[in-house]
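> Below are the sequence and a predicted model for it; my questions follow.
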Amino acid sequence: MQLQERIELMSKLGDLLSKGDDELDVTISKAALHNPWFTQASVRHAIDAVCKNFLEKEALKAWSDNYNISDKYKKNVGLILAGNIPMVGFHDLLSVFISGHVAKVKLSSKDEVMMQFIISQLKRLDARSNSYFEVVDRLNDIDAMIATGSNSTGNYFSKYFGHLPNIIRRNRHAVAVVPNSISKEALSNLGKDIFTYFGLGCRNVSKLYLEDGFEIQRFFDAIVSYGDVIYHNKYKNNYDYSNALYLLNQIEFLTNNFLIVRESRDITSRIASVHYEYFTDLNQLESDLVANKDAIQCVVSQRAIGNLNCVNYGEAQSPSLTQYADGVDIMQFLTELHD
């Protein structure tokens, strides 16, 4: 398949997912049954984000035009996909296909239903794409590796696949900068960045940097509309556990009965909780964030901060084609494999 044909196929996939049908509805239901963290609403949210941000034909063309993509030399690229949120590995799959390589895919057991469906639909829409995707249990005969995991599995991946060209991703989180001048609407939008996918994504906000003097009650008032999250069984179990843990250990925290907020310098927080820290000097905060850039996926902020990946409030879970995970240009990596 030529590049333009691959772009056309992905655009057709976007049309199929956007329109929906009975088969898609059944698959969404199966995905939600397979992984209790995946509600039908969250799976549909992921599908909408993929269609809007990744699968529009003109956007795909503009994106691919930035790279020297060859249609002559295919490489076998191993993909170890994450499964913490629905379709989180789709961008990797898309990138390998558009760059003209073959994806040998090790699916996450947590997200295999939707990803299997995506691959099967691509093959149904154009049988020639069959040669570009192979779902495997073991990754053999590969020329490069892109793997996403935790800090511990990342170390294992680096050791096991270190002899190959590779991109190895580890734990990261999003943080938010909250000035005193922030509007209630922006604070409410920040709730999307915290609660979408129950906070399980690497782009979910796990820590708030509050300007000195900011009253946390303003934040609680702005996120009231997200309170139904507590009725999700697994989220509530995590909330109850953290609540009990902090009480037993006499750790101070605040809560609005569906989110725990605790002052801490740590970027990583427990499920159903966020950390916060006050700042007085924006320049010092910028220095601190840049120093911790390897732990930060993106910064939710109304202003640019250093060379960090910054997004506006409410947009953390809607990355564009060029907002690469960990700031590593996967397309540049893939196109250089042709050399």
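Yep, that arrived.
> all contacts plus neighbour counts: C-alpha atoms, from now on.
Fine.
> Show me what stretch 312-320 is in contact with.
49, 53-54, 174, 186-187, 189-193, 196, 203-204, 298, 300-302 (Cα atoms under 8 Å, 6 or more residues apart in numbering).
> swap in stretch 290-309?
So stretch 290-309 is contacted by 171-178, 190, 202-203, 205, 267, 286, 310-313, 315-316, 323, 325-327 (Cα under 8 Å, 6+ apart).
> Any of those residues buried? List them.
By neighbour count, with 16 or more other Cα atoms under 10 Å, the contacts of stretch 290-309 hold 171-178, 190, 202-203, 205, 267, 286, 310-313, 315-316, 323, 325-327 as buried.
> And Arg262, how far from Ile296?
Using Cα to Cα, to the nearest Å, Arg262 is found at 19 Å from Ile296.
> what about those two, which has more around it?
More crowded of Arg262 and Ile296, by other Cα atoms under 10 Å: Ile296, with 25 against 20.
> Pasting the second one now:
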Amino acid sequence: MNVTNKITLLERLGAYLNGQGTEEEREQLRLAKQKAFHQNGWFIPEFVDLSIQQIADNFLRRPLLEAWVAQYPGFGELASPKNVGIVAAGNIPLVGFHDWLTGFLSGHRIKLKLSSKDDVLLPHLIGKIAEWSPQAGEITEIRDVLKDCDAYIATGSNNSARYFEYYFSKYPHIIRRNRTSVAVLTGSETLADLEALASDALLYFGLGCRNVTKVYVPEGYDFEALMTAFKKFDWLMDNHKYKNNYDYNLALLMLNSAKFQTNDNLLLHENESVFSPLSVLHYSVYRNRAELEEQLAGNPDLQCIVAADRIPFGQAQAPRLSDYADGVDTPAFFAAL
């Protein structure tokens, strides 16, 4: 199949995700979302719907896809397709969609290993593509074990990444490890900015690598407005999994006599680490913005930096097609094969 035909299918998939299919198709999507939630309690309907909407709006529109592919002349026009293995993560709904999308358009054959935490939604979407076009359906094969591939893309924890490096070292590969995101505040942010930042931190319960887990604030910063803004996510405490994490981390901080603040849905704790436990937001005080920027630029653990002059507040969890994980250009990787 040529790229134009594939984009037509992806555009149809976007319409399907936006509920523009038949009544039967809308019911199929509803049941798939329901099954995903029943299988993984973190995939609540609100966050599954959000992920699906972001994909439909930011990935699956024809003008966006055509402009993106046009950046790579000859993309998808291959004389000898390779077998590319993709090991998908499962921390937030459909987190592996972009890798699959890129592979699907590239012209290579995709061997996909799903996370047990997210093995409902992506197979459902791939199945719809196959239903509309059996030829397109043959591009992707879902496997329990990946072997005999010519290249690999694998996403996982730091621990699993060591195994990926060992097993895939002799093949072209992209190996992704734990990453997280931070925000830099100046003290001049509006309440709307801080409420948008709350979304950057707490959408998907904070489980994504693009979620803000730490904020940097200037000396003398008043946290009252920040903690008030984050109360827009009070409803997370209705989820027992999130509340259990909050109660556990609250107990740890109290037992360790650590200083912290809380607004009853989030724990704010001063800590040097950019990684924070679920339901906890770390912070550090900076004195010189230029020095801080230099420090952040050299940190390999960072996926995104949210600030008034960087990724806008509220946009961390709304990546575009060219916002590549770990800054690695995946279409260029596929093209180079």
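Perfect, I can see it now. Nothing here was measured: the structure is a model prediction, and the numbers come from that model.
> tm score of chain vs chain?
TM-score for the superposed pair, counting by TM-score structural alignment, normalised by the length of the second structure: 0.96. Supporting figures: 330 aligned residues with a Cα RMSD of 0.9 Å.
> who's in contact with stretch 116-127 of the second structure?
By Cα under 8 Å, 6+ apart, stretch 116-127 of the second structure touches 13, 32-33, 35-36, 39-40, 89-94, 96-97, 137, 140, 142.
> Please name the nearest non-neighbouring residue to Val87 of the second structure.
Ala154 (4.4 Å; Cα to Cα, 6 or more residues apart in numbering).
> can you tell me which residues contact whichever residue in the first structure pairs up with that neighbour?
Applying TM-score structural alignment, one finds that Ala154 of the second structure aligns to Ala147 in the first structure. Counting by Cα under 8 Å, 6+ apart, Ala147 of the first structure touches 78-81, 154, 157, 166-169.
> I'd like to check what contacts stretch 209-223 of the first structure. Which residues are they?
The contact list for stretch 209-223 of the first structure (Cα under 8 Å, 6+ apart) reads 175-180, 184-185, 187-188, 191, 256, 276-280.
> Buried subset of the contacts of stretch 116-127 of the second structure as a ChimeraX selection?
This is the ChimeraX syntax for the buried subset of the contacts of stretch 116-127 of the second structure, where burial follows 16+ other Cα under 10 Å:
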select :13,32,33,36,40,89,90,91,92,93,94,96,97,137,140,142
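> could you measure the aligned partner of Glu211 of the first structure in the second structure against Gln135 of the second structure, distance?
Correspondence of Glu211 of the first structure to the second structure, assessed by TM-score structural alignment: Pro218. Look at Pro218 of the second structure and Gln135 of the second structure: by Cα to Cα, they are 57 Å apart.
> got it, and Ser257 of the second structure?
62 Å.
> Give the next helix or strand downstream of the helix or strand harbouring Leu24 of the first structure.
Assigned by DSSP states H and E, Leu24 of the first structure belongs to helix 22-34. Using DSSP H and E, the helix or strand that follows helix 22-34 of the first structure in sequence is helix 40-54.
> The second structure: matching residues for that next one?
With TM-score structural alignment applied, helix 40-54 of the first structure matches the range 45-59 in the second structure.
> In that stretch, which residues are buried?
Buried, per 16+ other Cα under 10 Å, within stretch 45-59 of the second structure: 47-59.
> between those, which is nearest Met1 of the second structure?
Set against Met1 of the second structure, the nearest of the buried residues of stretch 45-59 of the second structure by Cα to Cα is Phe59 (19.7 Å).
> Quick one: residues contacting that closest one.
Phe59 of the second structure is in contact with 65, 320-321, counting by Cα under 8 Å, 6+ apart.
> quick one: which of the residues you listed is most hemmed in?
Neighbour-wise, the contacts of Phe59 of the second structure (other Cα under 10 Å) top out at Leu65, 20 neighbours.
> Show me where the second structure has its helices.
3-17, 23-39, 45-58, 62-70, 97-106, 121-132, 134-137, 158-168, 191-202, 224-229, 240-255, 289-297, 330-336 (DSSP state H).
> Adding distance to Asp150 of the second structure, write these out as TSV.
TSV is the format used below for the helices of the second structure (distance: least, Cα to Cα, whole Å):
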stretch	distance to Asp150 of the second structure
helix 3-17	22
helix 23-39	31
helix 45-58	28
helix 62-70	23
helix 97-106	13
helix 121-132	22
helix 134-137	20
helix 158-168	10
helix 191-202	37
helix 224-229	49
helix 240-255	40
helix 289-297	33
helix 330-336	11
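> what's the closest of the ones you listed to Pro81 of the second structure?
helix 97-106 (8.9 Å).
> In the first structure, what range does that closest one match?
Against the first structure, helix 97-106 of the second structure falls on residues 90-99 (TM-score structural alignment).
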